[in-house]
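**Student:** Sequence and computational prediction follow.
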Amino acid sequence: MAANDPPSPPEEQCPQLSTTVSSPVVDEEIPGRPEPREEAGPQPVFTSPKWKRDLSSDSEDDLAELLEPDPEPVWSVETLCGLRMTLKRRRVSTVRPEHHKVFTRLLEDPVVKKFLAWDKMLRVSDKYLLSMVIAYFSRAGLFSWQYRPIHFFLALYLANDMEEDNQAPKQDIFYFLYGKSYAQRPMFHKLRFQFIRSMRWRIWVSREECEEIQAYNPELWVWARDRTNLT
């Protein structure tokens, strides 16, 4: 920290979380996943889309995830009058089991776990905002093993951007991660823009999709984070 930075945040605050592009937030090895290929220069948080990768250098798990076809469109009968039938195209979720697994894995990260415990009033992390995090993971185009805690916070910040009328509470994310220092915020916003681009600007998530995401594993403990249950 530079000499002119403000004093450190209160004791209950989490240690600072690095968001530099040259180094992912969490550098520990993920069991069962291949190490990233060595390349010249720093390793970015966001890599090129999966369809541009060299298939010959990926593991079998990655290839299975890469080559899995997109869901087929589903049609349902909307009206039926005599021999005339009106069909309606139903929305098909792009969220797959691996995206739920990524989310569940990140919930066990010490920084993420401490943040969720810190946000006791669910100002920025109720069940619908957390559902949007999974939806964004499904659209970002990264392999499952590439997701780090920084992606969780980027997605959660973006969810608050989209859904909350009061934009002040989302500043709690900055306060928790960086305290009163503003030095890291420009980098966070740069990564947020890259995250939006990786989703091809598809940042709106319907309530129906959020509820479908929650229904995949209804016993997951974060789905109890319901603001209507707060006294």
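**Tutor:** Arrived safely, thanks for sending. Numbers count the residues shown, from 1 in each chain.
**Student:** drop to CA atoms for contacts and neighbour counts, all remaining ones
**Tutor:** Will do.
**Student:** buried ones in stretch 124-143?
**Tutor:** Buried residues in stretch 124-143, counted by 16 or more other C-alpha atoms under 10 Å: 124-143.
**Student:** How about stretch 171-184?
**Tutor:** Across stretch 171-184, burial judged by 16+ other C-alpha under 10 Å covers 172, 173, 174, 175, 176, 177, 178, 179, 181, 184.
**Student:** Now do the same for residue 62: helix, strand or coil?
**Tutor:** Put simply, residue 62 is helix when judged by DSSP: H, G, I helix; E, B strand; the rest coil.
**Student:** For it, which residues are in contact?
**Tutor:** Residue 62 makes contact with residue 143, according to C-alpha atoms under 8 Å, 6 or more residues apart in numbering.
**Student:** Look up how far residue 144 lies from it.
**Tutor:** Residue 62 is 8 Å from residue 144, where distance means C-alpha to C-alpha, to the nearest Å.
**Student:** what do you get for residue 196?
**Tutor:** For residue 196, the distance to residue 144 (C-alpha to C-alpha) stands at 18 Å.
**Student:** need the strands for the protein, in chain order.
**Tutor:** 74-81, 84-90 (DSSP state E).
**Student:** all helices for the chain, in order.
**Tutor:** 60-67, 97-107, 110-118, 127-139, 149-163, 171-178, 185-198, 207-216 (DSSP state H).
**Student:** Which one, of the ones you listed, ends up nearest to residue 225?
**Tutor:** Nearest to residue 225 among these is helix 127-139; the distance by C-alpha to C-alpha comes to 5.2 Å.
**Student:** what about versus this one:
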Amino acid sequence: RGEDNGRTRKRERSPCDEEVQERPQKRRNAAISSLQQDEMAAFFRVLEDPNIRTFLTLDSCMRISDKYLLAMVFVYFIRAGLQTEEYNKNFFAALFLANQMEEEVGFRHEIYQWAFGYTWMQKRQQILHDRNLLLLRIGFRALVDQDTCEQVMAVDPLHWAWRRERPIHHSRAFPMLRRNVQQVNTYGPWSSLPPCMLCRTMHLSLHAR
């Protein structure tokens, strides 16, 4: 997807991307054409799960769970034909996949601890296994364009999840050698990379209830 309020494309545009853009609008949006209100409501309930909500709150500067990545998670659930009761157990695997598809910087490894708690070192291969199963269920259709994400958000545009706008100053990838100690440490469970000074006020305000 193109640059958009702090987001940049991970990959150069490929022939596959061009084909997706040229498909008729109806076909491109087939993943959400049968969207039901109860599916969206179930997704929002997953976001309110105490562990997931805390993870989202502590995701510093929304590096691994901004609104587009969350919309991609929902699209994967629809494409996979998951039952609503399967949403919770597949959330972190879907978010991991979304990060692999869209992000240059490997902050996605923070997801391990939130998915498995203090046993994450022993279980970290499980999320890769779960991701692979999800890929099979979606028929390897992991590319989600920006239009599809925005249509998902338009179903309930006032929900707090869709206010998770990544700041523009976090839009660029930067080399490993230029990262500070905080940016290469692994945090969690129940902690995360501290927010930068520019994001701190916005981050706290967004999640105030």
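**Tutor:** In hand now; what should we look at? Every value quoted in this text rests on a predicted model; they were computed, and no experiment measured them.
**Student:** that older thread, and the strands of structure 1 as a markdown table, adding distance to residue 96 of structure 1 and mean neighbour count?
**Tutor:** Converted to a markdown table, the strands of structure 1 look like this (distance: least, C-alpha to C-alpha, whole Å; neighbours: other C-alpha atoms under 10 Å):
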| stretch | distance to residue 96 of structure 1 | mean neighbour count |
| --- | --- | --- |
| strand 74-81 | 16 | 10 |
| strand 84-90 | 17 | 11 |
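**Student:** Output the ones you listed as TSV; include the columns distance to residue 227 of structure 1.
**Tutor:** TSV is the format used below for the strands of structure 1 (distance: least, C-alpha to C-alpha, whole Å):
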stretch	distance to residue 227 of structure 1
strand 74-81	33
strand 84-90	29
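**Student:** Of all the ones you listed, which one is nearest residue 109 of structure 1?
**Tutor:** Among those, strand 84-90 comes nearest to residue 109 of structure 1, with 35.7 Å by C-alpha to C-alpha.
**Student:** could you check the angle strand 74-81 makes with that closest one?
**Tutor:** Relative orientation of strand 84-90 of structure 1 versus strand 74-81 (axes from the mean of the first three to the mean of the last three C-alpha atoms, to 10 degrees): 150 degrees.
**Student:** Identify all contacting residues around strand 84-90 of structure 1.
**Tutor:** Contacts of strand 84-90 of structure 1 (C-alpha under 8 Å, 6+ apart): 73, 74, 75, 76, 77, 78, 79, 80.
**Student:** Need the counterpart of the last one in structure 2.
**Tutor:** Under the alignment (TM-score structural alignment), residue 80 of structure 1 pairs with nothing in structure 2.
**Student:** Quick check: residue 80 of structure 1 vs residue 88 of structure 1, distance?
**Tutor:** Counting by C-alpha to C-alpha, the gap from residue 80 of structure 1 to residue 88 of structure 1 is 12 Å.
**Student:** same question, the fourth one
**Tutor:** Distance check for residue 76 of structure 1 against residue 88 of structure 1: by C-alpha to C-alpha, it reads 5 Å.
**Student:** Next: the third one.
**Tutor:** For residue 75 of structure 1, the distance to residue 88 of structure 1 equals 6 Å [C-alpha to C-alpha].
**Student:** What of the second one?
**Tutor:** Taken as C-alpha to C-alpha, the spacing of residue 74 of structure 1 relative to residue 88 of structure 1 amounts to 9 Å.
**Student:** Name the nearest residue to the residue nearest the centre of structure 2, sequence neighbours excluded.
**Tutor:** Nearest residue to the geometric centre of structure 2 (C-alpha atoms, centre = their mean): residue 69, 2.8 Å. Distances taken as C-alpha to C-alpha, 6 or more residues apart in numbering place residue 98 nearest to residue 69 of structure 2, at 5.9 Å, with adjacent residues excluded.
**Student:** average distance between stretch 207-214 of structure 1 and structure 2?
**Tutor:** The superposed stretch 207-214 of structure 1 is, by mean C-alpha distance after the TM-score superposition for structure 1, a mean 0.7 Å from where its aligned residues fall in structure 2.
**Student:** give me the stretch of structure 2 that that stretch matches.
**Tutor:** Counting by TM-score structural alignment, stretch 207-214 of structure 1 pairs with residues 146-153 of structure 2.
**Student:** what comes up buried for the matching stretch?
**Tutor:** Neighbour-count burial for stretch 146-153 of structure 2, with 16+ other C-alpha under 10 Å as criterion, is recorded at 146, 148, 149, 152, 153.
**Student:** burial count for the residue nearest to the second one when sequence neighbours are not counted?
**Tutor:** By that I understand residue 148 of structure 2. In space, and not counting its chain neighbours, residue 148 of structure 2 is closest to residue 29: 6.1 Å by C-alpha to C-alpha, 6+ apart. As a burial measure, residue 29 of structure 2 scores 18 neighbours (other C-alpha atoms under 10 Å).
**Student:** Settle this for me: residue 29 of structure 2 is touching residue 146, isn't it.
**Tutor:** No - look at residue 29 of structure 2 against residue 146 with C-alpha atoms under 8 Å: they stay out of range, at 10.7 Å.
**Student:** Which position in structure 1 pairs with the residue nearest to the centre of structure 2?
**Tutor:** By TM-score structural alignment, residue 69 of structure 2 lines up with residue 129 in structure 1.
**Student:** mind listing what its match touches?
**Tutor:** Residues near residue 129 of structure 1 by C-alpha under 8 Å, 6+ apart: 156, 159, 160, 163.
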